[in-house]
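In: Need a 3D model of the sequence below.
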Amino acid sequence: MEEPMLTATQHLRIDRYLGELDGALGALPETERADVVAGVREHIQAALADRGEVTDADVDEVLRALGDPLTIAAEATGDDGVSGGPAVAAPGSGPRQLPLTSRDRTPGLVVALLGAAPVVLTLFAMLGGFFLLPVALIGGWTLLWLSPLWGVGEKLAGTFLLPSFGLVLFSFTFLVTGGGSEVCVSDSPSDGPESAPVCTSNNDAILTPLAAWIILGVLAIAAVVTAVVLVRHGRRRSAELAQSFSTGA
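Out: This is a model prediction of the structure:
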């Protein structure tokens, strides 16, 4: 059987479903548990193989048709959830809990690490902000790309646009004043009265203040728009995942 072509998000959705099933089958021996999970995986692949180009809706439909992983586990173990059979986790506990990368607060955390942290750490650059900034960015980028809440385009926007304003602000002083200098020369005879020095400036700044402010304004708007999109889309998709988990979809 030819395996269907799936996106990374679709693979994660199926793996989460199978991971929840595997957790619910914890009372079974490892070989039996692996057989049940493998059988369900083959069923999913067979159902998706007939659909041509697989969409996210197709994956959700197939998983919804399979039903709650807890129900499958109960059937496989012969437990009705009431008698003294293998314990099945109640909704909201154990494997039923959404992973960190899919939770409702994940979008806010990503925006805080990639959008707010560079701005805040700029204010504390002399108090360790310079060393904390890479930590915040790496943590935000990791969470962003591991999360199934956004598509590739949204992740690229979050990677480059979300921290852009803070990163440019971090180097704002260099961009405006880098290389600027002032030279003062006093031209007075040795036996005469001292004259006022004549000063000339040599401004080699990369950007003029006006150009720097324009760039900062554009990047600030781009960062805010990106943050709003990531939060709105991320929270909506997190709610959809939570609903599908609670209903067994």
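In: can we go C-alpha only for contacts and neighbour counts from here?
Out: OK.
In: And for L137, the neighbour number?
Out: Neighbour count for L137, taken as other Cα atoms under 10 Å: 20.
In: Kindly tell me how buried the residue nearest to it when sequence neighbours are not counted is, as a neighbour count.
Out: Residue nearest to L137 in three dimensions, not counting chain neighbours: L114, with 5.6 Å by Cα to Cα, 6 or more residues apart in numbering. Using other Cα under 10 Å, L114 is surrounded by 29 other residues.
In: Strands along this protein, start to end?
Out: 181-185, 198-202 (DSSP state E).
In: mind putting the ones you listed in JSON lines, distance to R51 and mean neighbour count included?
Out: Shown next, in JSON lines, are these (distance: least, Cα to Cα, whole Å; neighbours: other Cα atoms under 10 Å):
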{"stretch": "strand 181-185", "distance to R51": "68", "mean neighbour count": "10"}
{"stretch": "strand 198-202", "distance to R51": "68", "mean neighbour count": "11"}
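In: Just put the ones you listed in JSON lines and tack on distance to D79.
Out: Formatted as JSON lines, the strands of the chain follow (distance: least, Cα to Cα, whole Å):
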{"stretch": "strand 181-185", "distance to D79": "81"}
{"stretch": "strand 198-202", "distance to D79": "83"}
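In: Proceed likewise with the subsequent sequence, for comparison:
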Amino acid sequence: MTAMEEPMLTATQHQRIDRYLAELSGALTELPAGDRDDLLAGIREHIAAALAGRTEVTDADVDEVLSALGDPLAIAAEATGGVPGGGPGGGPAPTRAAPAAPAAPTLSRDWVPAVVVLTLLLGPIVLPFLVSFGGLLLLPLLLLAGWVVLWVSPLWTPGEKLAGTFLLPAAGTAAFIAFFVAWDTSGTGSKYCEGGSTASGGYTETCTSGGGSDSGGSAIALGVLVVIAIASLVTAFVLYRNGRRRTDALAQSFSTGA
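Out: Below is the predicted model:
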């Protein structure tokens, strides 16, 4: 491509295209080196041209273009006039075992979305109440591990990672605050008593209940905590759904060698 702008591809998308071309190159061993290089260059230009018109290239776009090209072995068979890797005139070639499909990177596996969501969402809810087991000490380590996996994994966009960093632990924080606020206001501290001696030598005591003046502020605080909890749960759902969708796409691409 000379007059056409090169499409912006991710590292994973470049790897898929390179694997496709490497498989094609391996099937063209009987072609002269110059002819093989020209054919590979033409295929690469075709892929770039097919992706150039898209505003944002996705993994599905790359899969679509490679699928439209067809099996590299079939392309090699047509180019050599017979069986890929065969001799001149299409003579049979020795049977070779197909290379094993590479496994997806560890942080792109199907268990990663569940681990990230459970770690960052449930960790802050459960661990603060496990004081006797060192829950408060383990919580920072658990959150740090979850954040590292979230940001290193290629399963989410930067915006999704930013939302997960702040909103996933927010539900646990809201529940922790709500628990201790409710515990503090449920005590007897809102009852005040005054006593003194009467003219006849007796004793009298007058008690009044307080705390009603702050009911409006408590309702607002409760509403804010509910909104935070809902935002956290929605974020957990979106991150898990998008993460699983992308792990399935990556698993399919690695299994087919695309």
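In: can you tell me which residues contact the equivalent of the residue nearest to L137 of structure 1 over in structure 2?
Out: Counting by TM-score structural alignment, L114 of structure 1 corresponds to L120 in structure 2. L120 of structure 2 is in contact with L142, L143, G146, W147, L168, P169, counting by Cα atoms under 8 Å, 6 or more residues apart in numbering.
In: so stretch 242-254 of structure 2 corresponds to what in structure 1?
Out: By TM-score structural alignment, stretch 242-254 of structure 2 lines up with residues 233-245 in structure 1.
In: ok, and for the matching stretch, which residues are buried?
Out: Across stretch 233-245 of structure 1, burial judged by 16 or more other Cα atoms under 10 Å covers H233, G234, R235, R237, S238, A239, L241, A242, F245.
In: For stretch 135-152 of structure 2, give me the average deviation versus structure 1.
Out: When structure 1 is overlaid, stretch 135-152 of structure 2 sits 1.5 Å from its aligned residues on average, using mean Cα distance after the TM-score superposition for structure 1.
In: quick check, distance from stretch 58-78 of structure 1 to the centre of its chain.
Out: Computed by Cα atoms, centre = their mean, to the nearest Å, the chain-centroid distance of stretch 58-78 of structure 1 equals 29 Å.
In: hang on, the earlier thing: and the strands of structure 1: which comes nearest V37 of structure 1?
Out: strand 181-185 (69.9 Å; Cα to Cα).
In: Now do the contacts for the closest residue to I44 of structure 1 other than its chain neighbours.
Out: Nearest residue to I44 of structure 1, sequence neighbours excluded (Cα to Cα, 6+ apart): V62, at 6.7 Å. Contacts for V62 of structure 1 (Cα under 8 Å, 6+ apart) come out as I44, A47, L48.
In: ok now do the second one, which residues does it touch?
Out: With Cα under 8 Å, 6+ apart as the criterion, the residues that contact A47 of structure 1 are V62.
In: from what I can see D104 of structure 1 touches R232, true?
Out: No - the criterion here is Cα atoms under 8 Å, and D104 of structure 1 misses it with R232 at 10.4 Å.
In: These two: which has the busier surroundings?
Out: D104 (20 against 14).
In: any idea how far G164 of structure 2 is from the equivalent of that one over in structure 2?
Out: Using TM-score structural alignment, the partner of D104 of structure 1 in structure 2 is D110. D110 of structure 2 sits 18 Å away from G164 of structure 2, going by Cα to Cα, to the nearest Å.
In: T58 of structure 2 too?
Out: Distance from T58 of structure 2 to G164 of structure 2, by Cα to Cα: 22 Å.
In: How about I43 of structure 2?
Out: 40 Å.
In: Tell me where structure 1 has helices.
Out: 8-24, 30-49, 56-66, 69-77, 106-111, 117-123, 129-146, 152-160, 164-170, 172-177, 209-247 (DSSP state H).
In: which one of the ones you listed lies closest to P91 of structure 1?
Out: Comparing these under Cα to Cα, the one sitting nearest is helix 209-247, at 6.6 Å.
In: what angle separates the closest one from helix 152-160?
Out: 130 degrees (axes from the mean of the first three to the mean of the last three Cα atoms, to 10 degrees).
In: Can you give the distance of helix 209-247 of structure 1 from its chain's centre?
Out: 11 Å.
In: who does that helix touch, helix- and strand-wise?
Out: helix 106-111, helix 152-160, helix 164-170, helix 172-177 (3 or more Cα pairs under 8 Å, 6 or more residues apart in numbering; DSSP states H and E).
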